[in-house]
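> Quick one, fold the following:
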Amino acid sequence: NHQAALDFLVEGLEAGGYLPADSLMAIGHRVVHGGEAFHQAVRITPKVRAAIDAATPLAPLHNPPNLLGIDACLKRWPKLPQVAVFDTAFHQTLSASAFRYAIPDEAYRRYGIRRYGFHGTSFASITHQVAAVLDRPKERLNLIVLHLGNGASACAIKGGRSIDTSMGMTPLAGLVMGTRSGDLDPGSVFYWMEHAHLSLQEMDHILNQASGLKGVAGTNDMRDILLRTGEGDVAAHLALDIYVHRLRHYIGAYRAGLPELDALVFTGGVGEHAASVRSMACRELHHLGIELDEERNKSPRGGILNIHAASSDVPIMVVPTDEEGEIARQTLDEVLGGGAT
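Okay, here's the model as predicted:
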């Protein structure tokens, strides 16, 4: 269980001299879903814990184990400050026009059905890193960030704040992912369920665990997709084309909502490592001021890379995300009393 695992880990670190006694000043916890209750990192109190628990229906697979980790740490270090850093908090700056769905008002008021967005800790990390590299206050920073991993989402950032994001009430919406479908006509789901005689549970499994790249090409590993595409595999080629088409769709949509664009940023496992995906995503976007330098794009990975052509109006960057570092930063800010910055 979580308590036994934590105790085993800590005792091993202490025995090896890696965690001197009384060296901890705080503990930061990644919490997937904070609903509408949390706009930034907060110190965990009984009231905060209850609010995280109350958001469990919105993240039934994630919030309960998050709480087990919190409880284990509170038991071992009852007097140590514990801070919750929410994956959804970064997107609480969305306007109602961006987070509301065009469905009956009761669905939102009573059931909380709205866009929440995810990968917020990653997007916050990227915002801080790019602001430092460009030597610009984040309040003046406009970005399009593509977090591409097995899960994937896009975010439009204006003045350092999220103004739109591709994931919705759940992580199922938006970009094509490893095993998730991304955007899909709801009517097609009803049709599919009726004619294939599928239950809600079966449909949930298909869309979340058997769709995306895996559904089209039989694998959720982008490395395999790229290898098979090079070998002429039709299914892999189609999966890659659908994936890139959706990426370009969001790049264009988000560019329309930003008066200026300071950088297009790729991050996450696929975003950082798959040069050919970056190349395809940026192809023929010169009318948006986005031009990739193919040689720089193929440069060995390591740290932050600028991969745009000299003629590009918009910097294109590969930035390794640092979610652990961002959690530590927000935790420190909260403990020192300044709040997350």
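> For the rest of this, base every contact and every neighbour count on C-alpha atoms.
Noted.
> and the nearest residue to residue 28 once chain neighbours are set aside, what is it in contact with?
Spatial nearest neighbour of residue 28, chain neighbours left out: residue 83 (4.8 Å); criterion: Cα to Cα, 6 or more residues apart in numbering. For residue 83, the contacting residues are 26, 27, 28, 29, 41, 42, 43, 44, 331, 334, 335, by Cα atoms under 8 Å, 6 or more residues apart in numbering.
> One more pass at 7 Å, please.
27, 28, 29, 41, 42, 43, 44, 331 (Cα atoms under 7 Å, 6 or more residues apart in numbering).
> Which parts of the stretch 201-341 of the chain are helices?
212-217, 222-230, 234-256, 268-273, 275-282, 294-297, 323-335 (DSSP state H, counting those that start in this stretch).
> From the chain's centroid, how far away is the last one?
Relative to its chain's centre, helix 323-335 lies at 17 Å (Cα atoms, centre = their mean, to the nearest Å).
> ditto for the second one
Helix 222-230 has its C-alpha centroid displaced from the chain centroid by 24 Å (Cα atoms, centre = their mean).
> Which neighbouring elements make contact with it?
Counting contacts by 3 or more Cα pairs under 7 Å, 6 or more residues apart in numbering; DSSP states H and E, helix 222-230 packs against helix 234-256.
> cool, the longest one as well?
Taking 3+ Cα pairs under 7 Å, 6+ apart as the contact definition, the neighbouring helices and strands of helix 234-256 are helix 212-217, helix 222-230, helix 275-282.
> Could you also give me the structure for this second sequence? I'd like to compare it with the first:
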Amino acid sequence: MSSDNLVLVLNSGSSSLKFAALDPESGHESLSGIGDALDGPKPSLEWKYRGRRHARQLEPGAGHSAVFSFLVALLQEELPELENRLIAIGHRVVHGGEHFSHSVLIDRKVIDAIKECASLAPLHNPPGLLGIRAALEAFPQLPQVAVFDTAFHQTLPEHAYLYALPYSLYREHRLRRYGMHGSSHRFVSERAAELLGTPLEETNIISAHLGNGASMSAIKGGASIDTSMGLTPLEGLVMGTRGGDVDPGLLMHLGESLGYSLERINQLLNRESGLLGISELSNDCRELERAAAEGHRGAQLALELFCYRLAKYVAAYTVPLRRVSAVVFTGGIGENSSWIRERVLQRLGALGYRADTELNARMRFGAEGAITLADSPIALVIPTNEEWVIARDAAEIVAGRAP
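Modelled structure (predicted):
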């Protein structure tokens, strides 16, 4: 099905801003684009309209606001026919704490709650708020909807979301595991059930969303029952500039013995660790794979850590699920790096996983399907579509149907 209505979706990542004007019924995109490598030395902007691709380099250090300013000008000055079809703007918001278990219409209270959670997602909520405020100013006539990454994980059982700390810290301050990338995990679990030909309520998925930020989710019958990110996006897998799981005592050692301030520790954990920190070269998996093939020791080690941690999490999530219908790779790395996928599956040999090298090599640039041999447990590549999830939720809220 399709309609004349469009939803403008803004998806702010830690180093990117994706945008799309799409039909919430069919998912068809009339306009799409991404500002990538933002706040870095070589930020870029790409967009597509009516099948034609456009690209430009941005000024060094350009950030989310530069991309949004370009988008507003594009819609209002060059593509008013698209602007006139917009019924809502949907915003991806990473952290909503326990305030939100579903998507909501944005008002002052919602903005205050997002701001309250900003310290829990310092690379994401601030640019998300920037997009919300800018959109409210540029398009005051349109309803604005917030779709929260954390909302999907509000189904975690208590034993999965609690930390083994004094319970008063949860009771009084709500310190717990929240998880992120909820829209992505939700989309690929639904799509995996379709590809497998099984009802969603009977499908158990281990979803690996792998990008500059990376997280896992154990999804039972369409509901998240465990996830790798925690109170903040720092926990779990090795990521582009975040190291994932570390001994908390290490952080105390940095402060007490090495004289690191809290601000310095925050900078180290969020922007200097992970693939970048280990490789001492880049947080870009594509660049690291090229360098590793040329013998760069740091790149080789960073990728090895990435694959090792990922495989351990896949194995761990067989415990809450008991029966696994499929492992799903998604996100920029998960969808395009056959090298990463094959090495992760090799590490899962004890569970019977065997990659089909030929199939795996073909799964790139939007392709979807199985990448394992016929006698292996199933692993799938599914391109995520967070934008469609956001658009659907926004349209349902505008129509008065809660998602």
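> TM-score, when you put one on top of the other?
Once superposed, the chains reach a TM-score of 0.90 (TM-score structural alignment, normalised by the length of the first structure), with 339 aligned residues with a Cα RMSD of 2.4 Å.
> nearest to residue 18 of the first structure, of the helices of the stretch 201-341 of the first structure?
helix 323-335 (17.6 Å; Cα to Cα).
> Which residues does that closest one contact?
Here helix 323-335 of the first structure has contacts from 28, 41, 42, 43, 83, 85, 121, 122, 125, 339, 340, using Cα under 7 Å, 6+ apart.
> Give me the aligned partner of the fourth one over in the second structure.
This means residue 43 of the first structure. When the second structure is aligned by TM-score structural alignment, residue 43 of the first structure is paired with residue 105.
> Tally up the residues packed near its match, please.
The local packing of residue 105 of the second structure (other Cα atoms under 10 Å) involves 16 other residues.
> Find the helix or strand that the spatially closest residue to it that is not a sequence neighbour is a member of.
Spatial nearest neighbour of residue 105 of the second structure, excluding adjacent residues (Cα to Cα, 6+ apart): residue 145 at 4.5 Å. In the assignment (DSSP states H and E), residue 145 of the second structure maps to strand 144-148.
> quick one: that strand aligns where in the first structure?
Going by TM-score structural alignment: strand 144-148 of the second structure matches residues 82-86.
> Likewise for stretch 217-231 of the second structure?
By TM-score structural alignment, stretch 217-231 of the second structure lines up with residues 155-169 in the first structure.
> Would you mind measuring the gap between the ends of the matching stretch?
One end of stretch 155-169 of the first structure to the other measures 15 Å (Cα to Cα, to the nearest Å).
> Just the buried positions in that stretch, please.
By neighbour count on 16 or more other Cα atoms under 10 Å, the buried set for stretch 155-169 of the first structure is 155-158, 160-169.
> Can you tell me how far the most centrally placed residue in the second structure is from residue 324 of the second structure?
For the second structure, the residue nearest the mean C-alpha position is residue 181 (4.0 Å; Cα atoms, centre = their mean). Remark: distance between residue 181 of the second structure and residue 324 of the second structure (Cα to Cα) = 20 Å.
> go on, residue 318 of the second structure?
7 Å.
> Same check on residue 68 of the second structure?
41 Å.
> would you list every one of the helices in the stretch 1-150 of the second structure?
64-73, 80-83, 108-116, 125-138.
> Pull the residues that contact the last one.
So the one you mean is helix 125-138 of the second structure. With Cα under 7 Å, 6+ apart as the test, helix 125-138 of the second structure has contacts from 12, 64, 93, 94, 95, 114, 118.
> now it, how far from the chain's geometric center?
With Cα atoms, centre = their mean as the basis, the mean position of helix 125-138 of the second structure lies at 19 Å from the chain mean.
> Looking at the first structure, name the residue matched to residue 243 of the second structure.
Match for residue 243 of the second structure (TM-score structural alignment): residue 181.
> List the contacts of its match.
By Cα under 7 Å, 6+ apart, the neighbours of residue 181 of the first structure are 172, 207, 208, 211, 212.
> Export those to TSV and append columns for distance to residue 140 of the first structure and neighbour count.
Below are the contacts of residue 181 of the first structure laid out as TSV (distance: Cα to Cα, whole Å; neighbours: other Cα atoms under 10 Å):
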residue	distance to residue 140 of the first structure	neighbour count
172	31	24
207	38	18
208	37	18
211	38	22
212	35	28
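> Looking at the residues you listed, spot the one nearest residue 187 of the first structure.
residue 207 (14.0 Å).
> Tell me which of the helices of the stretch 201-341 of the first structure sits nearest to residue 130 of the first structure.
Closest among these, using Cα to Cα: helix 323-335, at 13.3 Å.
> That closest one aligns to what range in the second structure?
Going by TM-score structural alignment, helix 323-335 of the first structure sits over residues 386-398 in the second structure.
> Superpose on the first structure and give me the mean offset of the matching stretch.
Its aligned residues in the first structure lie a mean 1.5 Å from stretch 386-398 of the second structure after superposition (mean Cα distance after the TM-score superposition for the first structure).
> And that stretch, what's buried?
Applying 16+ other Cα under 10 Å to stretch 386-398 of the second structure flags 386, 387, 388, 389, 390, 391, 392, 393, 394, 395, 397, 398 as buried.
> of those residues, closest to residue 307 of the second structure?
Using Cα to Cα, these come closest to residue 307 of the second structure at residue 386, 24.1 Å.
> Spatially nearest residue to residue 30 of the first structure, not counting backbone neighbours?
Using Cα to Cα, 6+ apart and skipping residues adjacent in sequence, the residue nearest residue 30 of the first structure is residue 85, 5.1 Å away.
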